[in-house]
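1. need coordinates for the following:
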Amino acid sequence: MNEYPPADIPSQTRGLREVYQFDGRTFHRRKGTQDWIEDQPEAESTCPPAEFPHLYLYLVQEEQGPGEPNHWALFLADKNEPDYGYVHQVTGDAQYMTYEPSAEKVNIYDAAITSNVYTLAVVSKDQAKAAQLVKQVAGQEPPPRAEDRKSVTENCQRWTMRVIAKLVQGGLSCLRNLE
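-> A predicted model of the protein is given here:
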């Protein structure tokens, strides 16, 4: 187990992560976990700096029954309420799924979809535009459907991947995997 951060070095909360800097190095961990992970220097990035992010887009996963694939959804949260935000997901049987966004902000931990959480985008500018883009793209992406069970080719995972690809095409191009 890492002994970081030293007791006199405060950490900052950024979304579902805690971050601290010490001796020119940056460390992070998912809130509620013990081990700190040192950030590795990234290759030259064209993304704007995210020192003061306002909006986080997460891929969240929920473990399902034995032998079943994880349920995937997108979660959009504001920096001031990192545990509360909007879920964008499709639900139902893989033969007939429906888009079911949360109408109100939900607590990500109460939503029971936090087996795994991955940060996809950190938005420091135009957060209202980014939130609208996520809502628009997710709402327009057709949920998986099939004529019968034998014809099923997609589930919530593929739908989520299609939404992410369209978000990149729509300008949300600074996707990051920070977990």
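2. okay, CA-based contacts and neighbour counts for the rest of this
-> Fine.
3. wait, what's in contact with the residue nearest to the spatial centre of the chain?
-> The residue lying closest to the centre of the chain (CA atoms, centre = their mean) is Y58, at 0.6 Å. By CA atoms under 8 Å, 6 or more residues apart in numbering, the residues touching Y58 are 74-76, 117-121.
4. looking at the residues you listed, which is nearest A165?
-> Ranking those by separation from A165, with CA to CA as the measure, puts L120 on top at 11.6 Å.
5. can you list the residues that contact whatever helix or strand the closest one lives in?
-> Assigned by DSSP states H and E, L120 falls within strand 116-123. Contacts to strand 116-123, defined as CA under 8 Å, 6+ apart, come from residues 50, 53-62, 130, 172, 174-179.
6. what's the answer for stretch 124-140, then?
-> Under CA under 8 Å, 6+ apart, the answer for stretch 124-140 is 48-55, 76, 88-89, 99, 123, 163, 166-167, 170, 172.
7. the chain: helices as residue ranges?
-> 127-140, 156-169 (DSSP state H).
8. mind giving me the packing neighbours of the last one?
-> In terms of contacts (3 or more CA pairs under 8 Å, 6 or more residues apart in numbering; DSSP states H and E), helix 156-169 is packed against strand 71-78, strand 90-93, helix 127-140.
9. how about this one, so we can line them up?
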Amino acid sequence: MPDIEDINTIIKRSVCNGREFVTRSDGTSWTRKLDRATNQLVSDWTPVEQPPADTEPSQSEQRQQQQRLAARYLSIVAEHQAPNEPKHWSLFTHILPANSTTDTARGQVWQVKGDAELMHHDYAADVDQLNSPDFAWHQVLRDDLSEEEFRRVDEIARAESPPRAVNRAAVREHCQGWVVRVVKQLVKEGIVKEGIVAGLEAVMDPIVR
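-> Take a look at the predicted model:
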């Protein structure tokens, strides 16, 4: 790993939502977690990752869309967990008002949580998932989700069973696998493009036993 603290290579440094971010002269970005009360370090540097595939509209396209009408987005959001733990994935939908000047808004989250042997559904509304303090990356699956499609996504996510295993050694799936299973169902329904699945499977983190 490069010397992240080398001041001669740091071109930008910032702190936001309990995380420190730096951008280096080689174009890479890094982050580490801070204690919000004491500002002490609680994790090592990790790279800020890009979405698994370039499927998001460009910023200019997003601005043009926002200038025309409000849009409901469906995205996958990845968040950092403890060091050496796989990232947490969730499905997130939010509505950007017409002519919005920001890319984020509060919305609905579908996810599974808990130990990999006995995970459970954990859904929430009115969550600003894209501003999570542990945010790693997000990938837009749709930027024009209809109200009918939103209801269908909700039905599919709630019907997809959480990962289970009889013991730790038997674990074959975590939250990322559950998200991929939901996305596969959305592909079958024509809500999400088929090529999304391969890109997601290529960046899944390994099972930690």
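10. export the helices and strands packed on helix 156-169 of the first structure to JSON lines and tack on distance to Y20 of the first structure?
-> JSON lines is the format used below for those (distance: least, CA to CA, whole Å):
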{"stretch": "strand 71-78", "distance to Y20 of the first structure": "20"}
{"stretch": "strand 90-93", "distance to Y20 of the first structure": "36"}
{"stretch": "helix 127-140", "distance to Y20 of the first structure": "24"}
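11. so of those, which one's packed in deepest?
-> strand 71-78 (a mean of 24; mean count of other CA atoms under 10 Å).
12. that one vs the second structure, average distance?
-> Comparison of strand 71-78 of the first structure with the second structure after fitting gives an average deviation of 0.5 Å (mean CA distance after the TM-score superposition for the first structure).
13. so where is that strand in the second structure?
-> Using TM-score structural alignment, strand 71-78 of the first structure corresponds to residues 88-95 of the second structure.
14. contacts for the matching stretch?
-> By CA under 8 Å, 6+ apart, stretch 88-95 of the second structure touches 70-81, 104-112, 129, 175-176, 179.
15. just the contacts of Y58 of the first structure now: which is nearest T26 of the first structure?
-> T119 (16.7 Å).
16. if we ignore the residues flanking it in sequence, what's nearest that closest one?
-> Using CA to CA, 6 or more residues apart in numbering and skipping the chain neighbours, the partner closest in space to T119 of the first structure is Y58 (4.5 Å).
17. trace that neighbour over to the second structure, please.
-> That one, Y58 of the first structure, aligns with S75 by TM-score structural alignment.
18. ok, so what distance separates the equivalent of S161 of the second structure over in the first structure from P53 of the first structure?
-> Matched to the first structure by TM-score structural alignment, S161 of the second structure sits across from P142. Counting by CA to CA, to the nearest Å, the gap from P142 of the first structure to P53 of the first structure is 30 Å.
19. my guess is S102 of the first structure contacts V90. True?
-> No. The pair S102 of the first structure / V90 is not scored as a contact, 10.8 Å apart, by CA atoms under 8 Å.
20. now the helices of the first structure in JSON lines, with distance to Q21 of the first structure?
-> Output for these, formatted as JSON lines (distance: least, CA to CA, whole Å):
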{"stretch": "helix 127-140", "distance to Q21 of the first structure": "26"}
{"stretch": "helix 156-169", "distance to Q21 of the first structure": "30"}
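21. and the strands in the second structure?
-> 10-16, 19-24, 29-33, 46-47, 71-79, 88-96, 107-110, 112-113, 120-121, 124-127, 135-142 (DSSP state E).
22. and the last one with helix 175-188, angle?
-> Taking axes from the mean of the first three to the mean of the last three CA atoms, to 10 degrees, one finds strand 135-142 of the second structure and helix 175-188 inclined to each other by 10 degrees.
23. the third one now?
-> Orientation of strand 29-33 of the second structure against helix 175-188 (the same axes, to 10 degrees) gives an angle of 120 degrees.
24. helices or strands up against strand 29-33 of the second structure?
-> strand 19-24, strand 46-47.
25. pipe those into TSV and attach mean neighbour count and distance to R13 of the second structure per row.
-> Listed next are those as TSV, based on neighbours: other CA atoms under 10 Å; distance: least, CA to CA, whole Å:
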stretch	mean neighbour count	distance to R13 of the second structure
strand 19-24	19	4
strand 46-47	16	14
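26. any chance of those in a markdown table, with distance to K33 of the second structure too?
-> Conversion of those to a markdown table gives the following (distance: least, CA to CA, whole Å):
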| stretch | distance to K33 of the second structure |
| --- | --- |
| strand 19-24 | 4 |
| strand 46-47 | 9 |
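27. S60 of the second structure: which of the ones you listed is closest?
-> strand 19-24 (23.3 Å).
28. read off where the closest one ends up in the first structure.
-> Under TM-score structural alignment, there's no match for strand 19-24 of the second structure.
29. and the contacts of that strand?
-> 4, 9-15, 29-34, 133-134.
30. and stretch 57-69 of the first structure, how far out from the chain middle?
-> 13 Å (CA atoms, centre = their mean, to the nearest Å).
31. and it, end to end?
-> 22 Å.
32. how about that stretch: buried residues?
-> For stretch 57-69 of the first structure, burial by neighbour count (16 or more other CA atoms under 10 Å) applies to 57-62.
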